[in-house]
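Peer 1: When you get a sec, could you give me coordinates for this:
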Amino acid sequence: MALFADRRDAGRRLAAALTPWRGTDAVVLGIARGGVVVAAVVAHELGLALDAVVVRKLGAAGHEEFAVGAIADGVRIVTPGAVRWAGMTPDDVARVETAEREELMRRTDAYGSRSADLTGRTAIVVDDGVATGASALAACQAVRTRNPAQVVLAVPVAPDRWEAPADAVDEYVCPHREPDFWAVGQYYDDFSQTTDTEVKALLRGDLAAGR
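Peer 2: Sure, this is the predicted structure:
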């Protein structure tokens, strides 16, 4: 049996670690797509507003689940060590980025993200977990451009050796920091892919959508 039954279970447990923000004017921003399921539960449990932030991972050639970087609105992160490990050239990275930028724009339009006014508010960026951290940091940097008072990165599980850089995140909340971490999905009994339809339903307030 894994640590979490599904993303909704993870959201309930993450919400318990975020009670200082209950009933405040903070905004919960789920990293689309799977992170929106977790974020929707957190927002519901704490009585907070919900929005999405769209990020696209730049996957390694032949190992697409391994991120060599990530992109978000106005943000580009590339990890040189990961690029070298993957044996990718700058042209390889550029080709992946071009394709992912198209999908980034499509999802941003589809979800209507960036609708919440973050000026002077706490932005709680939520995902279903951290592996390399590239997607989470891209999301936090994109959110930072919207002038929040502070950026909080909150995830239910992450490698115990990973820490959020202070220049990207004001506070990092992770109730389960695991020593033998190899993939986020290993900690979920159900880690099914979240669909566009589910994300849209969650953002409309349908908490039953998504797994």
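Peer 1: drop to CA atoms for contacts and neighbour counts, all remaining ones
Peer 2: Will do.
Peer 1: where's the top strand by length along the chain relative to the chain centroid, distance-wise?
Peer 2: Taking DSSP state E as the criterion, the chain has its longest strand at strand 49-60. Computed by CA atoms, centre = their mean, to the nearest Å, the chain-centroid distance of strand 49-60 equals 6 Å.
Peer 1: elements contacting that strand?
Peer 2: strand 27-32, helix 34-46, strand 63-72, helix 90-111, helix 134-144, helix 196-203 (3 or more CA pairs under 8 Å, 6 or more residues apart in numbering; DSSP states H and E).
Peer 1: let's go with 6 Å and repeat that
Peer 2: Where contact means 3 or more CA pairs under 6 Å, 6 or more residues apart in numbering; DSSP states H and E, strand 49-60 is packed against strand 27-32, strand 63-72.
Peer 1: How about residues contacting the shortest one?
Peer 2: Which is strand 27-32. Residues outside strand 27-32 that contact it (CA atoms under 6 Å, 6 or more residues apart in numbering): 36, 39, 49-54, 123-127.
Peer 1: how about this one, so we can line them up?
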Amino acid sequence: MIFRNRTEAGRLLARALNAYRGKDAVVLALPRGGVPIACEIARYLGAPLDLLLVRKLGVPSQPELAMGAILEGSPPIVVRNENVIRQEWIPGTKFNAVCEKELAEIDRRRRIYLAGRLPMNVAGKTVIIVDDGVATGATMKAAIKGLRKREPGRIVVAIPVAPADTASELRLLADEVICIDEPVVFGAIGNFYDDFTQLSDDDVIAQLEDLRSSSARSGTA
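Peer 2: Have a look, this model is predicted:
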């Protein structure tokens, strides 16, 4: 399936999440790409939106190749992709250096996007984690494992597209995975969008501001 853009993907996912409409759910977006999709879902469900700040740990010589992921927290949650680490001969010093770099980016994003506001309390709530797609699943796995420590009542992963095998792996970690397309042959997430323009910080801030404004007008803020 080819999505026109992230907005269309978000609207399709929102309808697939109809069972959570009006429920005590929280939508958590993985920025940047997950934000437009999560905004559509939050509007449709009438649910609050927060960001889940998690970063892929890319191999230094091949940043797109994930050797793990890291999620904000005290302490941060780190998920290692041991197969990649062994294959690429990544020493502990290099791995730790990438962790520190991505933690600094996580801190920057919380300051820029949310003015340093602490993460929303999700204890006992249904949490819907949203991204614009999943490839290896390292980032989403870190998100799920980290969220478990915040004791939500239920974790739902909502994504437009993921490889069939990765979606199966996520179902072992989350309580539910809603994925519109699960191809066996995958390639890259961008292959499943007509418009997969990379988003800037200003794009994310604008999306969040627009959601806040529309929620205030409708009385759901």
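Peer 1: So after superposing, what's the score?
Peer 2: Put the two chains on top of each other and the TM-score (TM-score structural alignment, normalised by the length of the first structure) is 0.90; 207 aligned residues with a CA RMSD of 2.0 Å.
Peer 1: Most tightly packed of the helices and strands packed on strand 49-60 of the first structure?
Peer 2: Per residue and on average, the most neighbours among these fall to strand 27-32, with a mean of 28 (mean count of other CA atoms under 10 Å).
Peer 1: tell me the angle that strand makes with helix 34-46.
Peer 2: 150 degrees (axes from the mean of the first three to the mean of the last three CA atoms, to 10 degrees).
Peer 1: these two touch, right, Gly124 of the second structure and Arg150?
Peer 2: No: using CA atoms under 6 Å, Gly124 of the second structure is not in contact with Arg150; the gap is 9.0 Å.
Peer 1: which one of the contacts of strand 27-32 of the first structure has the most neighbours?
Peer 2: Within the contacts of strand 27-32 of the first structure, most neighbours by other CA atoms under 10 Å means Ala39, with 38 neighbours.
Peer 1: ok, now which ones touch that one?
Peer 2: Gly30, Val126 are the contacts of Ala39 of the first structure under CA under 6 Å, 6+ apart.
Peer 1: Tell me the spacing between it and Arg177 of the first structure.
Peer 2: 19 Å (CA to CA, to the nearest Å).
Peer 1: Contacts for stretch 39-51 of the second structure, please.
Peer 2: Stretch 39-51 of the second structure has contacts (CA under 6 Å, 6+ apart) with Gly10, Arg11, Ala14, Arg21, Ala25, Val26, Val27, Leu28, Ala29.
Peer 1: Run the chain-centre distance for it.
Peer 2: Centre to centre, stretch against its chain (CA atoms, centre = their mean), the figure for stretch 39-51 of the second structure is 14 Å.
Peer 1: What is the burial count for the closest residue to Asp6 of the first structure other than its chain neighbours?
Peer 2: Nearest residue to Asp6 of the first structure, sequence neighbours excluded (CA to CA, 6 or more residues apart in numbering): Asp190, at 4.9 Å. Asp190 of the first structure: 14 surrounding residues under other CA under 10 Å.
Peer 1: again, but for the one 3 residues further on
Peer 2: When neighbours are defined as other CA under 10 Å, Gln193 of the first structure has 10 of them.
Peer 1: what sits against Glu178 of the first structure?
Peer 2: When contacts are counted by CA under 6 Å, 6+ apart, Glu178 of the first structure touches Pro159, Asp160.
Peer 1: With Ala86 of the first structure instead?
Peer 2: Counting by CA under 6 Å, 6+ apart, Ala86 of the first structure has contacts Ala60.
Peer 1: same question, Asn121 of the second structure
Peer 2: Taking CA under 6 Å, 6+ apart as the definition, Asn121 of the second structure has no contacts.
Peer 1: which residue in the first structure lines up with it?
Peer 2: Per TM-score structural alignment, the equivalent position to Asn121 of the second structure in the first structure is Asp117.
Peer 1: do the same with Arg154 of the second structure
Peer 2: So, by TM-score structural alignment, Arg154 of the second structure is matched to Gln150.
Peer 1: sorry, back to before: could I get the contacts of strand 27-32 of the first structure in TSV, plus columns for distance to Trp182 of the first structure?
Peer 2: What follows is those, written out as TSV (distance: CA to CA, whole Å):
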residue	distance to Trp182 of the first structure
Val36	22
Ala39	23
Ala49	32
Leu50	29
Asp51	29
Ala52	26
Val53	25
Val54	24
Ala123	28
Ile124	25
Val125	22
Val126	20
Asp127	16
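Peer 1: Taking these together, which two end up most distant?
Peer 2: Spatially, the most separated pair among those is Ala49 and Val54, at 16.8 Å (CA to CA).
Peer 1: Is the closest residue to Val151 of the first structure other than its chain neighbours within a helix or a strand, and which one?
Peer 2: Residue nearest to Val151 of the first structure in three dimensions, not counting chain neighbours: Ala123, with 4.9 Å by CA to CA, 6+ apart. For Ala123 of the first structure, the enclosing helix or strand under DSSP states H and E is strand 122-126.
Peer 1: Ala72 of the first structure contacts Leu58, doesn't it?
Peer 2: No: under the criterion of CA under 6 Å, Ala72 of the first structure makes no contact with Leu58, lying 10.7 Å away.
Peer 1: Make CSV from the helices and strands packed on strand 49-60 of the first structure and add distance to Val83 of the first structure to it.
Peer 2: Formatted as CSV, those follow (distance: least, CA to CA, whole Å):
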stretch, distance to Val83 of the first structure
strand 27-32, 23
strand 63-72, 5
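Peer 1: where's the residue nearest to Asp6 of the first structure relative to Asp128 of the first structure, distance?
Peer 2: 12 Å.
Peer 1: again, but for Cys140 of the first structure
Peer 2: Going from Cys140 of the first structure to Asp128 of the first structure by CA to CA gives 15 Å.
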